[in-house]
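Peer 1: Any chance you could fold what I've pasted below:
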Amino acid sequence: MTAILISEVGPRDGLQSIDRIMPIEAKKAWIAAEAAAGVREIEVGSFVPASLLPQMADTAALVAFAGTIPGLSVAVLVPNLKGAELAIRAGARKLSIPFSMSETHSLKNVRKDHAAMVAEIGAIAARVAQEEDPPHFEVGLSTAFGCTIEGHVPEDTVIRLAEASIAAGAAEVGLSDTTGYADPAQVRRLVRKVKAAVGDARLNSLHLHNTRGLGLANALAGLEEGITTLDASLGGLGGCPFAPGASGNIVTEDLAFMLAAMGYETGIDLDALMRVRAILADALPGEPLYGFTPDAGLPLGLDRRTA
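Peer 2: This next block holds a predicted model:
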């Protein structure tokens, strides 16, 4: 049975995309409940200035809290070297920097062109290497499948910048469908090409959105090409505040159910995962929560032990 890691990104990608600020105690309850349900990696926040994203102002405190949960990989997003310094100081075990394949989006998102981003990746990699027990450093190749500002993003650009990221010192790259433009054929093609360029072990993860209803189909296409880590957000919260129209992360509950039904090993207790939604509903009253599986319920006869 193949093991697949579902990386929960709701506390970061989900919450950064809504206006209201979730109380830290509710965030802690969310993180603890998902970990108890068997989720093994959670992106708890991002080290960006609170003036830009006040929803992320408590990230250091959440890293400290999540770090006390046995067996949980604590991940964060960092926009630059300063953010990486803060993340390392806080004790995060996985750092991910978004590197937009659309240069226009990169300038709007982190105010750096491609050359400056490669230099920033190199600086973070060098800083990570100074640690006695260095955290895992990954580059998320965002807008890899298309951009709401530029439109088409050439696959050759993605491959070239993936190679540049690894050469600069990143441990691996991940492909991100930031704007919900991907289709299964494109996912298969780009995963194959990037793996061929940087090596199988350097591309393991996909961050997909369900903006046009293709999230799970794209996830399946990635699985068929050897992807072993899939990002998802509880209740489908999230998008990208710097990419107009980019809504709809894959729903964690739907993804976990699909994988369980197909016989993949995730370690997640599906019943316990469904119950975590109540924490979000109570803390964010009126905020839309998505997902077909929570509405329909789990089917009779599903072997929950395979989850």
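
Peer 1: all contacts plus neighbour counts: C-alpha atoms, from now on.
Peer 2: OK.

Peer 1: Mind giving me the packing neighbours of the helix or strand hosting Asn218?
Peer 2: Using DSSP states H and E, the element containing Asn218 is helix 215-224. In terms of contacts (3 or more Cα pairs under 8 Å, 6 or more residues apart in numbering; DSSP states H and E), helix 215-224 is packed against helix 184-198.

Peer 1: And the next helix or strand along the chain from the helix holding Asn218, how far out from the chain middle?
Peer 2: Per DSSP H and E, the first helix or strand lying C-terminal to helix 215-224 is strand 229-232. In terms of Cα atoms, centre = their mean, to the nearest Å, the centre of strand 229-232 is set 6 Å apart from its chain centre.

Peer 1: Second input sequence below; structure requested for side-by-side comparison:
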Amino acid sequence: MTEFVKIVEVGPRDGLQNEKTPLTLQDRKQLILDLMQTGLKAIEVGSCVSPKWVPQMASSDELYAELPKDPNVQFSLLTPNMKGFESALAVGCKEVAVFTAASESFTQKNINCSINESFEKFADILKAAKEHDIKVRGYVSCVVDCPYEGAIDPKQVSKVVTRLFDMGCYEVSLGETIGTATPNRVKKMWEACLSELDAQFMAGHFHNTYGMAIANIYQSLEQGIRIFDSSIAGLGGCPYAKGASGNVSTEDLLYLLNGMGFETGIHVEALMQASQNISQRLDRKNPSNYANAYLQTRCA
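Peer 2: Next up is the predicted model:
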């Protein structure tokens, strides 16, 4: 039987929040409507944060409320604090996400607190989410390297991931935030985490700064990981990691998975259309190798 790999599309949130070209709420909505046509089962809509800090994510709760709901598509909102969670709750969101890091320095730069303090902030969110039957996904940044501390001990990553799971996160996404990892180091990171937690509860989130994202995903597949975050047209980066480029493109990830015989439920033509649409709207070159090869083949 063909194995299924779940792709979590993070372009509308993790991607757009770091793009320089501002988009209207309608533009963001159109991107998600395009993505809904592709067969993607999980789409991150936006982030319930102050527009003062992340203007690209303004009115994400309003955007969520405007989207047509499809039982086959799980929408989620990032909620870094209780105020954000309450905004998500008010619009009927059934999945939220919280985030921390495996690096103390990065956590301080990113959310102005220590790793332990970040867990304390999440406690109320996780408690409220349980009361309202809302799923919580956890994000852990800097699982291999930190822009401030350098290499991160895999045991530290495992400790943070396990704690998020024990607190109630149904799934934890491990973010290779600055894209410096190579497969041998990714393997050690997964080995540490898999010694404490089953693969079904963890996802890989890779950036492509040094062109290693697909190689690192291949290594992750070899380790038994079957959930990956990706971003349409490679949107995104990280405002707290200098030089970090976008997330791995959904197009390149899909090409790898299809070539290896995995099932994703994604329709290539619809994904390519969504990719073209957002690249044109942002007036940016698509960094996806597959998307560019696909277009050249079509134009030949």
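
Peer 1: What lies in contact with the helix holding Asn218 of the first structure?
Peer 2: 180, 182-185, 187-188, 191, 206, 208-210, 230, 249-250, 255 (Cα atoms under 8 Å, 6 or more residues apart in numbering).

Peer 1: where in the second structure is the aligned partner of that helix, by residue range?
Peer 2: Aligned by TM-score structural alignment, helix 215-224 of the first structure falls on residues 213-222 of the second structure.

Peer 1: now the helices for the stretch 51-200 of the first structure?
Peer 2: Taking DSSP state H, counting those that start in this stretch as the test, the helices found in the stretch 51-200 of the first structure are 59-66, 81-90, 103-109, 114-129, 155-167, 184-198.

Peer 1: cool, and the stretch 201-307 of the first structure?
Peer 2: Along the stretch 201-307 of the first structure, counting by DSSP H, counting those that start in this stretch, helices occupy 215-224, 252-261, 270-283, 292-296.

Peer 1: Give the aligned equivalent of Ala192 of the second structure in the first structure.
Peer 2: Checking TM-score structural alignment: Ala192 of the second structure goes with Lys193.

Peer 1: Identify the residues contacting the closest residue in space to that match that isn't next to it in sequence.
Peer 2: Spatial nearest neighbour of Lys193 of the first structure, excluding adjacent residues (Cα to Cα, 6 or more residues apart in numbering): Ile159 at 7.1 Å. By Cα under 8 Å, 6+ apart, the contact set of Ile159 of the first structure is 193-194, 197.

Peer 1: nearest to Ala29 of the first structure, of those?
Peer 2: Val194 (37.6 Å; Cα to Cα).

Peer 1: so what's that closest one closest to, chain neighbours aside?
Peer 2: Leaving out its chain neighbours, the residue that sits closest to Val194 of the first structure by Cα to Cα, 6+ apart is Ile159, at 5.5 Å.

Peer 1: how much space between that neighbour and Leu206 of the first structure?
Peer 2: According to Cα to Cα, to the nearest Å, Ile159 of the first structure and Leu206 of the first structure sit 15 Å apart.

Peer 1: now Thr143 of the first structure
Peer 2: From Thr143 of the first structure across to Leu206 of the first structure, the span is 12 Å (Cα to Cα).

Peer 1: quick one: which of the two has more around it?
Peer 2: Set side by side, Thr143 of the first structure and Leu206 show more neighbours around Thr143, with 31 against 26, by other Cα atoms under 10 Å.

Peer 1: Could you verify my assumption that the more buried one touches Val158?
Peer 2: No - shown here, Thr143 of the first structure and Val158 do not form a contact pair, counting by Cα atoms under 8 Å, at 9.3 Å.

Peer 1: Now list whatever residues contact both of those two.
Peer 2: Applying Cα under 8 Å, 6+ apart, one finds that Thr143 of the first structure and Val158 are jointly contacted by Met101.

Peer 1: Which residues are in contact with the residue most central in space within the first structure?
Peer 2: Central residue of the first structure (Cα atoms, centre = their mean): Asp231, 4.4 Å from the mean position. Contact analysis of Asp231 of the first structure by Cα under 8 Å, 6+ apart lists 6-9, 205-208, 250.

Peer 1: cool, Leu63 of the second structure as well?
Peer 2: Residues in contact with Leu63 of the second structure (Cα under 8 Å, 6+ apart) are 25, 28-29, 45.

Peer 1: Mind jotting down where the strands sit in the stretch 1-150 of the first structure?
Peer 2: Applying DSSP state E, counting those that start in this stretch to the stretch 1-150 of the first structure gives strands spanning 5-8, 41-46, 73-77, 94-100, 136-142.

Peer 1: which one in the first structure is aligned with Cys93 of the second structure?
Peer 2: Counting by TM-score structural alignment, the partner of Cys93 of the second structure is Ala92.

Peer 1: pretty sure that match contacts Val78?
Peer 2: No - assessed by Cα under 8 Å, Ala92 of the first structure is found out of contact with Val78, at 10.6 Å.
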